[in-house]
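> Provided below are the primary sequence and the corresponding predicted coordinates.
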Amino acid sequence: MALFTFLLCFSIFLLGLIFYLKRLSKEYYLLACCRQLKTVDGSKISDKVYIVPGRTIFGNNFDILNSNPEDIYHWSRDLYKRAKGKPYALYFYQACIYTITSPEAVQEVFQSQSLTTKGVVYELVRPFLGEGLLVSSEQHWHDRRKLLTPAFHFNILQSFIEVFKNETLKLVNLLSAKKDQNVNLNEIISEFTLNSVCETALGVSLNDISGSSEYRKIIHELELVMVKRLCNPFMYYPLVFKLFGDYKGFYKNVKVAHNFSSKIITKKREEFQKRQFAKETVHENDDETGKRKRYAMLDTLFHAESQGVIDHRGICDEVNTFMFEGYDTTATCLIFTLFNLAVHSDIQEKCYREVKNYDLPAMSISDFNQLEYLERVVKETLRLQPSVPFISRCCREDTELNGVILSAGSQINIHILDIMRDEQHFPDPLKYDPDRFLPENSLNRHPYAFLPFSAGSRNCIGQRFAMLEIKAMLVGILQNFRVLPVTTPEDIRYENGLVLRTKENVLVKMVKRAN
């Protein structure tokens, strides 16, 4: 009896201690978060920001421990619902993470001249992308942006369109040979976009380079390791990651990716060094057959290297960055667009009627710009399924934002996916409706309600490049095939990483159209 009484009292004491520690911890992290967040007018911070309570006695630090990309997607959506339209804040990794999910709240970020430094999450990408345009900050980023912007001038894009059309025709021939078999979009589209970006922006055909299939495979593996590190605050420390994380596997894959991009740089450098530098300009750039050669982003980088503006390491960083961003995000958009067209046959038929009378090999940029309905379809896909679901910024100094003062070191997460599903600006937001982007329906919409390519000074440098590539491929496929669904909307399970993905491959059936 005495033992029973002791055990009962000890159990009650233990439960009370756990409850007390949990309450103390919750209050501690609430106070810690509030110390980094203050209202301008002196009101309660909870009136303006939803402070997310932690799942454990350690606040938010282990809320997503051992989560996978699918778990993170649903966790983010749950926090969005709980916040009920307000920005929400977590105390994670000894810093406040202020999360924005509405156009009104994000406007001040993109208009700010000081909030251009990327958040701490991008440090996890740095071993792969170095000081490339995605990761770099401040003056370094400004100089690189200024250097690379001319490489995506309208006149340069005009030469790229021929590659997009040729790659599309190759894809159409490949699909024709499948004869009504199920098509794995994740495999076939990513191969198309990698070929396109290498032959246009980098000026090298992958027919001359081995290792492209391995490169596509390891990119996803690299991202999975980054997501695992994101979920565990201890893994942010390089030493802990080296001792207890998948350090060897990660850096092995980084080496594979870097070796592949190095082959491309070496191939292009050999061609570049054979030219007569004194006679070449962007406008006078003919090969031995008299045909005008395409001016690639790598040409810009090599010219800058010869002038001492960039070194070899810098060229590698920019090539790795543009290969990753230029092929993977575009592939994601194309996969989701074809999936949506397969599911919505009426919308697909409208697209077909718009494109059927064009001669793809003869189409110009002007012709592609006239495909207004197809562009609305692409925009609606990017709204509902943005290739990049969130971006991040870091406060280098105390910053006033939306009536709240964030202390230096605070992180700002911008959930693009939630912003573009805001029902105030997009009624019935989960419905797929390209007519949302009719001029009359877009007239009074908030300027930051639609931002699949980010916005402000750090918007995507290649957005016109991507839209042109996407349209070219869609025209080729729609002119030749009816796209039928195999994967259904109920089968789709989203994964939230650096890029929005599906857990399983997306399958469709391509049925040849009668001539």
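Nice, I can see it.
> okay, CA-based contacts and neighbour counts for the rest of this
Noted.
> Next up, the contacts around F390.
Contact criterion C-alpha atoms under 8 Å, 6 or more residues apart in numbering gives 413-417, 498 as the residues in contact with F390.
> got a winner among the residues you listed for most neighbours?
Neighbours were tallied for each of those (criterion: other C-alpha atoms under 10 Å), and the maximum of 28 neighbours falls on I416.
> That one touches Q385, doesn't it?
No. Using C-alpha atoms under 8 Å, I416 is not in contact with Q385, being 9.8 Å away.
> Show me the common contact partners of the two, please.
When contacts are counted by C-alpha under 8 Å, 6+ apart, I416 and Q385 have no shared neighbour.
> Helix or strand for the residue positioned nearest the centre of the chain, just tell me which one.
Against the mean C-alpha coordinate of the chain, by C-alpha atoms, centre = their mean, the closest residue is V388 at 2.7 Å. Assigned by DSSP states H and E, V388 belongs to neither a helix nor a strand.
> another one to put next to it:
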Amino acid sequence: MKSVRKVLERGCQFITKHSYSESAVLQDVRVTSRLPAVSEPYVKPTTRKERSMGDIPGPSSLPLIGALWQYLPGGRFYGVDFNESVKSLQKMYGDVVREDIVPGFTVIRLFNPDHFLDIRQAEGELPARAMFGMLRRYNELYNQNVQGLLTSQGIEWQQMRREVQQKISSPQAVRSFVKSQMSVAEEFLDRMDGLRDRDGTVNDFLPEIYRYVTEAIGVVCFDGRLGVLNANDRDGQNFIKAVNTSLSLIYKELFTPPLYKLVTTPMFKQYCENMDTIRGLSEKHINNALKHPMTDGRMNLIQQLSYQSKLTYRQIFTFLSELFFGGVDTTGHCLVFSLHALSRYPEVQEKLYNEIKDYSSSDICNGALDSSSYLRAFLKESLRMFPIAPGLGRTTSKDTTTAGYHIPSGTNIVLHYDMAGKDERFVPNPTEFIPERWIRPIPTYISPYVTVPFGFGPRSCPARRTALQEVSLILIKILQKYKIEATTEDLPIKMQLLNCPSKPVSYTFIERET
């Protein structure tokens, strides 16, 4: 009780010491645009002396359950979408928020891209990320304790990243996948003809998008067609369901004490069952790909990793199953958000169509995507307006300072670029969809950290170019044949680890006159 009373007394002293009048706050906002222009008081430092992490404002922490009380029944955020909860936290506490989720596990939430830069500069060569605890535990128990890029840390992570980097991330590697991914896009376009009703509308389109992205990432990972676009395919549908379920369980993990580290909880058991489905299908296709003959003297990705890297079979299997697993919801949601943007902004759709309307398959295979400046700008603006993830997680690998606070090594940070990208302090006219803002010469300076959907630095997504190519190919094929119209004006979004539509999405595809 004495310790609790002492914490409360310190909190009261802090509030009293750092209180500001509303007029003083408004004056501070006029002085510098870096200060948050919100209705809540901004607490200006009373001294230039560096403050400790304990001084960062945030919700109160209760014994045993920390700040988790907010998300439990009776808490202010119980039943509230996570994105709305985070908006409320920023409004209440400002651009730097501390949440002691449970005792011993603290998260610092940052909302200003200037502060993101501080974290980037403090990353070092071995950036860490405290995420995917259940996946790490699964690998410990059922994967010979071999961790992939998502869960490995330190030298182990660095060595694996170096081995796969050139084979999946380089422009040359990505271009080598164009032909096979384009064949998937063409087949999907044929499938769409049978999905359209008399008016050209495809209802509940997201499951079909999952089919496309699963097949398109499959040809990269396994150098062969999986058959997911076949309506009778069951393996692919079970895989997609397992991916969706496992991601929703990882989201629940964020707000649940990690008892799975001690006992097999029902949630962890369900997670393991879904991971068994994902890993089982991955291993089946990996073993098939190893038997493929080389095409034109070129080894496929699995053969390159097997014969041209120092990775073991188990490491290759873990990496590829993660790549396969990670490419479904992320790329699928990027595509559905892009289609929504095209349907909502017909003038943007027309500009994009004019850029790509004459592209032939040969043009695309010979590098036409590299010169598609409006397409690239459109995708970046789409990812700003409709971010795939609600933020970017990092764990500091050394002591650093941001916003005047000392952040010690080992601190869990979330960079909320999703909110920074919609903040008028950092993006002019943030509610307007303007791809031109990203075309050089950029008319107005915008921090490069204001939208980082694939991360940054050494721990950025290695499949970024492959995913964007996958989305670009199907958008080109669709736009060359159809005009896209929205069936509803809004696209409600919910957060389940990733942002996703909260209700079925439908589009009308009107065939263009030839």
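Sure thing, it's come through. Just so it is clear, the model here is predicted, and its values are computed rather than measured.
> So after superposing, what's the score?
Counting by TM-score structural alignment, normalised by the length of the second structure, the TM-score of this superposition works out to 0.81. Behind it: 466 aligned residues with a C-alpha RMSD of 3.3 Å.
> looking at the first structure, where would I find the counterpart of the helix or strand where Y210 of the second structure lies?
Element membership for Y210 of the second structure, per DSSP H and E: helix 206-222. Residues 186-202 of the first structure are where helix 206-222 of the second structure lands when matched by TM-score structural alignment.
> what's the neighbour count on the residue nearest to W157 of the second structure when sequence neighbours are not counted?
The shortest distance from W157 of the second structure to any residue other than its chain neighbours is 6.0 Å, reached at L149 (C-alpha to C-alpha, 6 or more residues apart in numbering). By other C-alpha under 10 Å, the residues close to L149 of the second structure number 22.
> Which position in the first structure pairs with L149 of the second structure?
For L149 of the second structure, the residue aligned by TM-score structural alignment is L133.
> which stretches of the stretch 151-300 of the second structure form strands?
Under the criterion DSSP state E, counting those that start in this stretch, the stretch 151-300 of the second structure carries strands at the ranges 201-202.
> The stretch 1-150 of the second structure too?
Counting by DSSP E, counting those that start in this stretch, the segments of the stretch 1-150 of the second structure that form strands are 96-102, 105-110.
> need the ones you listed in JSON lines with mean neighbour count and distance to T318 of the second structure, can you?
Below are the strands of the stretch 1-150 of the second structure laid out as JSON lines (neighbours: other C-alpha atoms under 10 Å; distance: least, C-alpha to C-alpha, whole Å):
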{"stretch": "strand 96-102", "mean neighbour count": "21", "distance to T318 of the second structure": "30"}
{"stretch": "strand 105-110", "mean neighbour count": "20", "distance to T318 of the second structure": "28"}
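> isn't there a strand covering A514 of the first structure?
No. When classified by DSSP: H, G, I helix; E, B strand; the rest coil, A514 of the first structure is found to be coil rather than part of a strand.
> what's the distance between it and L301 of the first structure?
Computed with C-alpha to C-alpha, to the nearest Å, the distance linking A514 of the first structure and L301 of the first structure is 46 Å.
> which of those two has more neighbours?
Neighbours of A514 of the first structure and L301, each counted by other C-alpha under 10 Å, are more numerous for L301; the result is 24 against 8.
> and the equivalent of R136 of the second structure over in the first structure, how many neighbours does it have?
Matched to the first structure by TM-score structural alignment, R136 of the second structure sits across from R126. For R126 of the first structure, the tally of surrounding residues (other C-alpha under 10 Å) stands at 15.
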